[in-house]
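Q: Sequence and predicted structure below; questions after.
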Amino acid sequence: MEITRKAAMKTADGPAEYFTGKVIITGQFQRPDPSRVSGAIVHFEPGARTAWHTHPAGQTLIVTEGVGWTQVEGGPKLEFHAGDILWCPAEHKHWHGATQHEAMTHIALQEAVNGSPVTWMEKVTDEEYLAPVAKD
């Protein structure tokens, strides 16, 4: 058994190439073969979000704090809250982040296929980000 202590976890700013706004990534990990799992704790300040991206084996987000927005390309923009668990299927182009006025933190889990857990694409525009949230 291996334990990574909170005090030993590295923290990094989310790269501007893949994120808009202030994003902090903590405890990023990738497990060795035969596992394909990788993940991190990702904190988004208000207004921060990912660029559009896909995951070859899908992605699970476990929301630990705050309120966020997400959207799969061509689908409605959805709101989620602390305690929610999101699943984005393999190869679905999507984005996620905090709302305009509230921060959000999630644990992101995904698997690598052919050595890569993610394919990054263009940034989410302000128009896309600020589009109305779908009603339940």
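A: Now that the structure is in, tell me what you want to look at.

Q: From here on, just use CA atoms for contacts and neighbour counts.
A: OK.

Q: now for the longest strand belonging to the chain, which elements pack on it?
A: Secondary structure of the chain read by DSSP state E shows that its longest strand is strand 59-72. In terms of contacts (3 or more CA pairs under 8 Å, 6 or more residues apart in numbering; DSSP states H and E), strand 59-72 is packed against strand 78-81, strand 85-88, strand 94-98, strand 104-111.

Q: Using neighbour counts, pick out the buried residues of that strand.
A: 59-72 (16 or more other CA atoms under 10 Å).

Q: okay, the residues you listed in TSV with distance to Trp120 next?
A: Formatted as TSV, those follow (distance: CA to CA, whole Å):
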residue	distance to Trp120
Gln59	14
Thr60	17
Leu61	17
Ile62	21
Val63	21
Thr64	24
Glu65	25
Gly66	25
Val67	23
Gly68	20
Trp69	18
Thr70	16
Gln71	15
Val72	14
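
Q: Below is structure B, check it against A:
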Amino acid sequence: MEISRKPPTAKGQAESFTGEVWLDPITRGLPPSEINVAAVHFTPGARTAWHSHNGGQTLYVTEGRGRVQARGQQIVELHPGDVVFAPDGEEHWHGAAPDHFMTHLSITEGAPASWGPHVTDAEYQGE
């Protein structure tokens, strides 16, 4: 058995996020596993930039209200208990609703995210 102490909460990097975002790492798999799990906390209106994941990404919303969008699709509102799966290579973004905080677990397997441009305010509003 191994017990790990929680590392400090880290502020999301400005290159990858718009607004205030905080990350709490939960676990990284031991080889050969490449699983990475983190709790990601978004303030109202905060969001990721467009990005994709080799191996895909699963999101599990734990609290608040959020938004998610895959490139070329409609924005979907998220609620606690919702599970989102973005398949391998699908460009997408996710974040909090304009007037709510939102926390989700991010579960990925494989290489780090491939980051694209920031989501514009117009994109965030669905315009």
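A: Arrived safely. Computed from a prediction, not measured in an experiment: that's the story for all the values here.

Q: what's the TM-score here?
A: Once superposed, chain against chain, the TM-score is 0.94 (TM-score structural alignment, normalised by the length of structure 2); 127 aligned residues with a CA RMSD of 1.3 Å.

Q: What's the match for Glu111 of structure 1 in structure 2?
A: Taking TM-score structural alignment for the superposition, Glu111 of structure 1 sits opposite Glu109 in structure 2.

Q: distance of the residue in structure 2 sticking out farthest from the centre from Ser106 of structure 2?
A: Going by CA atoms, centre = their mean, the residue of structure 2 most distant from its centre is Met1, 29.5 Å out. With distances taken as CA to CA, to the nearest Å, Met1 of structure 2 is found 24 Å from Ser106 of structure 2.

Q: Equivalent analysis for Gly66 of structure 2, please.
A: 14 Å.

Q: what do you get for Ser114 of structure 2?
A: Counting by CA to CA - Ser114 of structure 2 and Ser106 of structure 2 are separated by 15 Å.

Q: So which of those two has more stuff around it?
A: Ser106 (19 against 13; other CA atoms under 10 Å).

Q: And the match of Glu111 of structure 1, how far from Ile3 of structure 2?
A: 22 Å.

Q: Now do the same for Ala46 of structure 2: its match in structure 1.
A: Match for Ala46 of structure 2 (TM-score structural alignment): Ala48.

Q: re earlier: any chance of CSV for the helices and strands packed on strand 59-72 of structure 1, columns distance to Gly14 of structure 1?
A: Shown next, in CSV, are these (distance: least, CA to CA, whole Å):
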stretch, distance to Gly14 of structure 1
strand 78-81, 21
strand 85-88, 20
strand 94-98, 12
strand 104-111, 13
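
Q: wait, doesn't Ala38 of structure 2 sit right on Ile107?
A: Yes: here Ala38 of structure 2 lies in contact with Ile107, judged by CA atoms under 8 Å, at a distance of 6.9 Å.

Q: so what's the counterpart of Gly14 of structure 1 in structure 2 up against?
A: Counting by TM-score structural alignment, Gly14 of structure 1 lines up with Gly12 in structure 2. Gly12 of structure 2 is in contact with Glu20, Val21, Trp22, Leu23, counting by CA atoms under 8 Å, 6 or more residues apart in numbering.

Q: Could you rerun that using 7 Å?
A: Residues near Gly12 of structure 2 by CA atoms under 7 Å, 6 or more residues apart in numbering: Val21, Trp22, Leu23.
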